[in-house]
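**Student:** From the sequence below, what's the structure:
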Amino acid sequence: MLKIDKETCTGCGICVDECPYDALRLKDNVAVVDMDKCTLCGVCVDVCPVDAIEIEAASSHGKMNLDEYEGVWVLAEQRENKLLDVSAELVSEARKLADKLDEDVSAVLVGEDVKDEAEELIAYGADHVYVIEDEELKDYRTESYAHVISELIEHYKPEIVLLGATHNGRDLGPRLSTRLQTGLTADCTQLDIDDEEGILLQTRPAFGGNLMATIICSNHRPQMSTVRPGVMEKAEPDYDRVGDVTEVQADLGEETESEVKRKIVEISSHLHDADIFTKIKDIVKEASASVNLEDADIIVSGGRGVGSPEGFAVIEELAEVLGGEVGASRAVVDEGWIDQEHQVGQTGKNVQPRLYIACGISGAIQHRAGMETSDYIIAINTDEEADIFNICDYGIVGDLHEIVPLLTEGFSQE
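**Tutor:** You can find the predicted model right below:
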């Protein structure tokens, strides 16, 4: 809300004149605000010559003191008691953000019999790991996970919370942001800290991927982001790192000396059938996908320039010789030339191979968002003005149907 100090205000009227929403007026020679019109744009704060106006952050529980929030948190995700790669990626990125803020990195690990994975999180950069174990938490369910994690966040008040943009993360993130009365920026491709304000800069594709938008959450905490797997670079683990592990007791009714554990016991006492609206009857595993783009060291991708479904034969041959995987742009997937599991880009998979060979791909921003962090990019295209040449390390102007077979032949002889 907008607060005006009546003792400081001189009634000069500058804020009234400058307000773009006609939300301010003078009454008894003091500025007053109509909060139905005010958008908290901050113009009046900037122009007030006596600093009599300020914007107060508030939540549904009253005024939010942003100074109470500190630290960067990662909600680590696991399957069958093994960390997902995205958890290590996020902890690695959180370490960079926390170093800029001179704060700690904490990870939250939820499940059953998962505490052995805490050392892995510490190796990637976590200073603290909060482990919440209970049989009710063995498999992900919205109500139970949102309940215990939101209570933990409310208790510790982290400044930043990062989640993977996985199926579970995309379900959990909005639930947490609603409970915590804060914002959430989805599918970020870049995170940074503003040097002056110290707030999180959250960058993501916008308007169908035609531009990149940087979003901030100025007045609420925590600042929350989901990040797609494969976007952030995973650091080299240091297994000599030392960190703290707090085992948060989620099994019910036990009194403990720890204030944190008492808090969680209080949380857990509500984890009963009345609060959890779903039950897991069985987990059916599908056959593993034949394409593993996220872990591939080499990817050979084709776009419209391949010309037809049959045109992918030369792409597949080169990928086979190099021991890599076959990728594709969205355009050829939409045409039905190749299966969707091969798609790289904003609406496909994010990849970070050592070598990415883009064949007949123009380089639209949607595709670049999924592969531009590759170590080396080779582009082959007949159009020398194609956008892909702006980000590649090596570019070849020419017909891929002539060039790719030559590469295949050359590598076959090695």
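**Student:** CA atoms for contacts and neighbours, from now on please.
**Tutor:** Fine.
**Student:** Which strand or helix spans Q366?
**Tutor:** Using DSSP states H and E, Q366 maps to helix 365-371.
**Student:** Check N168 too.
**Tutor:** helix 167-180.
**Student:** Next, the buried residues of that helix.
**Tutor:** G169, R170, L172, G173, P174, R175, L176, S177, L180 (16 or more other Cα atoms under 10 Å).
**Student:** What of stretch 79-94?
**Tutor:** Buried-residue list, stretch 79-94, by 16+ other Cα under 10 Å: 81, 83-94.
**Student:** which residue packs closest to F411, ignoring adjacent ones?
**Tutor:** Of all residues not flanking F411 in the chain, V321 sits nearest, at 6.8 Å (Cα to Cα, 6 or more residues apart in numbering).
**Student:** right, and that neighbour touches S412 too?
**Tutor:** Yes - the pair V321 and S412 passes the contact test of Cα atoms under 8 Å, sitting 6.3 Å apart.
**Student:** out of the two, which sits in the busier spot?
**Tutor:** Legend: neighbour count by other Cα atoms under 10 Å for V321 and S412, higher for V321 (15 against 12).
**Student:** A helix includes the more buried one, no?
**Tutor:** Yes - per DSSP: H, G, I helix; E, B strand; the rest coil, V321 lies within a helix segment.
**Student:** what helix or strand is E120 on?
**Tutor:** Counting by DSSP H and E, E120 is found in helix 118-123.
**Student:** follow-up on the earlier one: counting by contacts, list what the helix holding N168 packs against.
**Tutor:** In terms of contacts (3 or more Cα pairs under 8 Å, 6 or more residues apart in numbering; DSSP states H and E), helix 167-180 is packed against helix 142-156, strand 160-164, strand 184-188, strand 223-227.
**Student:** Redo those as JSON lines? Include mean neighbour count and distance to I380.
**Tutor:** Shown next, in JSON lines, are the helices and strands packed on helix 167-180 (neighbours: other Cα atoms under 10 Å; distance: least, Cα to Cα, whole Å):
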{"stretch": "helix 142-156", "mean neighbour count": "18", "distance to I380": "45"}
{"stretch": "strand 160-164", "mean neighbour count": "25", "distance to I380": "33"}
{"stretch": "strand 184-188", "mean neighbour count": "22", "distance to I380": "28"}
{"stretch": "strand 223-227", "mean neighbour count": "26", "distance to I380": "30"}
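**Student:** Same list, these, but as TSV with distance to I357 please.
**Tutor:** Below are these laid out as TSV (distance: least, Cα to Cα, whole Å):
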stretch	distance to I357
helix 142-156	40
strand 160-164	27
strand 184-188	24
strand 223-227	25
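**Student:** Before we compare anything, build this one as well:
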Amino acid sequence: MVRENIQEYSVSEISDSIKGTLENSFGYVKVRGEVSGLSKPASGHIYLNLKDDKAVIKAIIWRSAVARISFIPEDGLEVICSGKLTTGYSDRYPGRSDYSIIVDSITPAGEGALMALLEQRKKKLAAEGLFEEQYKKSLPKYPETIGIVTSPTGAVIKDILHRLNERFPCNVILWPVPVQGQDAAQLISDAVDGFNNLSSKDEVDLPDLIIIARGGGSIEDLWPFNEEIVIRSVFKSNIPIVSAIGHETDTTLIDFVSDLRAPTPTAAAEISTPDKEELLRDISEKNNRLNYSINLYLDNLKDNFISIKDKLPVSLKLFLNNLTSHFQNISQSLNFRVIGEQLKSSKVKLISLEESLLKAKNILVERLQKELDNKSTLLESLSYKSVLKRGYSVTRNSNKIIKSKKDLKDESELIIETNFATLKAKLREINDK
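**Tutor:** All right, here's what the predicted structure looks like:
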């Protein structure tokens, strides 16, 4: 039976009436639900569904509101949305008759919701192998340039720069980024990629190491460092990365993928650099040991010369006395402590220092050995045995070289030394010249 007294509406009229009734009845509301079907088109708006186990409501975050919120939702996360209910998409698209919530603010439904999402994401990335130790890179022992990704203001950058200057002054390149908020994750990812894309054509050096840091905060504040875009940029980085996010008790996903995690930003500076005072002490100790070894070698070489000298004729003794004095002067002039002091004023790496000093020692030893060989050759050339090789002989009476007639007696037993043999003879007759 058709009721003749029912008011007739056009489609737009009934839609407008429903819209007015809905908005006037509920006004501003808060709705808790799980995010699904999230979409971020190029327009800058965000579209999503809020659902529970019995119903689904459409939700829209206009671009102007996106710029104000500090938290960007994700599928599977339970959130609380604040806004107004309307039909269609408010005055922008009034022709639609379904209803939705126009979101002004959105927050996670407690830390439990975020922790659940965090654990879910952690398992996903771990299954892909992003956290495995085999992909970790070793930190350089002596970094010349360190890149820092953090906020350009605040205590974090000041603490890092102060500690670096104390321990191991080096070049520092700051890539400034926001460390929380909706754009933070993308800009942090861009910074890591940007450092890796530097080349010799750029005005700044490619860092040997990157520190990503921020101070403490809530789980929402630290959330950019749990975003996949950041995790994947850190994983593919060719430059070793130290993460220092929040306090020691804070843990974010970047800590699992970075090559080393520091409990605080200050600790990151300490982990990334050696202690210059400790290096200088080590260099000094090695200097002293090397100086002692070289001087000991020279002393032994001098003793060997003295031993040889005592067995030589007077002329050669005089020569070797002069040579010994020369060696003493060389030994006294080798003051490696002075070299060590010079090294303290520069950033010479410990390994390079050891190699350089070892090379200097080898050159010195080679030169002294060559001088010794030359003098040994001279000694051999002055020996009477060289004369014997030319056909001469040496005659002795009772092991005494015969130099004149008075050294001879009748029937004397004589020993004649030649180049090829030693002969025994008896004197029979002496004929004067």
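**Student:** Now the TM-score, please.
**Tutor:** With the length set by TM-score structural alignment, normalised by the length of the first structure, the two chains reach a TM-score of 0.26; 155 aligned residues with a Cα RMSD of 5.8 Å.
**Student:** Quick check: the residue nearest to F411 of the first structure vs K27 of the first structure, distance?
**Tutor:** 79 Å (Cα to Cα, to the nearest Å).
**Student:** Tell me which of the helices and strands packed on helix 167-180 of the first structure sits nearest to D334 of the first structure.
**Tutor:** strand 184-188 (21.6 Å; Cα to Cα).
**Student:** Next, the angle from the closest one to strand 223-227.
**Tutor:** 30 degrees (axes from the mean of the first three to the mean of the last three Cα atoms, to 10 degrees).
**Student:** Quick one: list the elements packing against strand 184-188 of the first structure.
**Tutor:** Strand 184-188 of the first structure packs on helix 167-180, strand 200-206, strand 223-227, going by 3+ Cα pairs under 8 Å, 6+ apart.
**Student:** Where do the helices of the second structure begin and end?
**Tutor:** Secondary structure of the second structure (DSSP state H): helices located at 11-26, 63-66, 111-127, 155-167, 184-196, 228-236, 253-257, 265-272, 276-309, 314-333, 336-344, 350-382, 384-388.
**Student:** Mind putting the ones you listed into JSON lines with distance to P176 of the second structure and mean neighbour count?
**Tutor:** Putting these into JSON lines (distance: least, Cα to Cα, whole Å; neighbours: other Cα atoms under 10 Å) gives the following:
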{"stretch": "helix 11-26", "distance to P176 of the second structure": "44", "mean neighbour count": "14"}
{"stretch": "helix 63-66", "distance to P176 of the second structure": "22", "mean neighbour count": "15"}
{"stretch": "helix 111-127", "distance to P176 of the second structure": "26", "mean neighbour count": "14"}
{"stretch": "helix 155-167", "distance to P176 of the second structure": "10", "mean neighbour count": "16"}
{"stretch": "helix 184-196", "distance to P176 of the second structure": "8", "mean neighbour count": "20"}
{"stretch": "helix 228-236", "distance to P176 of the second structure": "15", "mean neighbour count": "20"}
{"stretch": "helix 253-257", "distance to P176 of the second structure": "18", "mean neighbour count": "24"}
{"stretch": "helix 265-272", "distance to P176 of the second structure": "15", "mean neighbour count": "21"}
{"stretch": "helix 276-309", "distance to P176 of the second structure": "28", "mean neighbour count": "16"}
{"stretch": "helix 314-333", "distance to P176 of the second structure": "53", "mean neighbour count": "14"}
{"stretch": "helix 336-344", "distance to P176 of the second structure": "33", "mean neighbour count": "15"}
{"stretch": "helix 350-382", "distance to P176 of the second structure": "33", "mean neighbour count": "13"}
{"stretch": "helix 384-388", "distance to P176 of the second structure": "83", "mean neighbour count": "14"}
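**Student:** ok, back up a step: report all helices and strands that the helix holding E120 of the first structure contacts.
**Tutor:** Using 3+ Cα pairs under 8 Å, 6+ apart, helix 118-123 of the first structure sits against helix 85-101, strand 128-133.
**Student:** at 10 Å what do you get?
**Tutor:** strand 72-76, strand 82-83, helix 85-101, strand 105-111, strand 128-133, strand 244-249 (3 or more Cα pairs under 10 Å, 6 or more residues apart in numbering; DSSP states H and E).
**Student:** Looking at those, spot the one closest to V300 of the first structure.
**Tutor:** helix 85-101 (22.4 Å).
**Student:** Direction-wise, compare that closest one with strand 160-164 and give the angle.
**Tutor:** 160 degrees.
**Student:** report the angle between the axes of helix 85-101 of the first structure and strand 105-111?
**Tutor:** Using the same axes, to 10 degrees: helix 85-101 of the first structure against strand 105-111 is 150 degrees.
**Student:** name the helices or strands packed onto helix 85-101 of the first structure?
**Tutor:** strand 72-76, strand 78-79, strand 105-111, helix 118-123, strand 160-164, strand 190-193, strand 223-227.
**Student:** export those to CSV and tack on distance to S150 of the first structure?
**Tutor:** Output for these, formatted as CSV (distance: least, Cα to Cα, whole Å):
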stretch, distance to S150 of the first structure
strand 72-76, 11
strand 78-79, 18
strand 105-111, 11
helix 118-123, 20
strand 160-164, 11
strand 190-193, 23
strand 223-227, 12
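**Student:** Now for K84 of the second structure: which residues touch it?
**Tutor:** 22-24, 26-31, 59, 90, 100-104 (Cα atoms under 10 Å, 6 or more residues apart in numbering).
**Student:** Check L22 of the second structure too.
**Tutor:** D16, K84, L85, T86, T87, Y99.
**Student:** ok, so of these, who is nearest G147 of the second structure?
**Tutor:** Using Cα to Cα, the contacts of L22 of the second structure come closest to G147 of the second structure at K84, 45.7 Å.
**Student:** Excluding chain neighbours, give the residue nearest to that closest one in space.
**Tutor:** Distances taken as Cα to Cα, 6+ apart place Y28 nearest to K84 of the second structure, at 4.5 Å, with adjacent residues excluded.
**Student:** Likewise for I4 of the first structure?
**Tutor:** I4 of the first structure sits nearest to I53 (Cα to Cα, 6+ apart), 4.6 Å away.
**Student:** Alright, that wraps it up for me.
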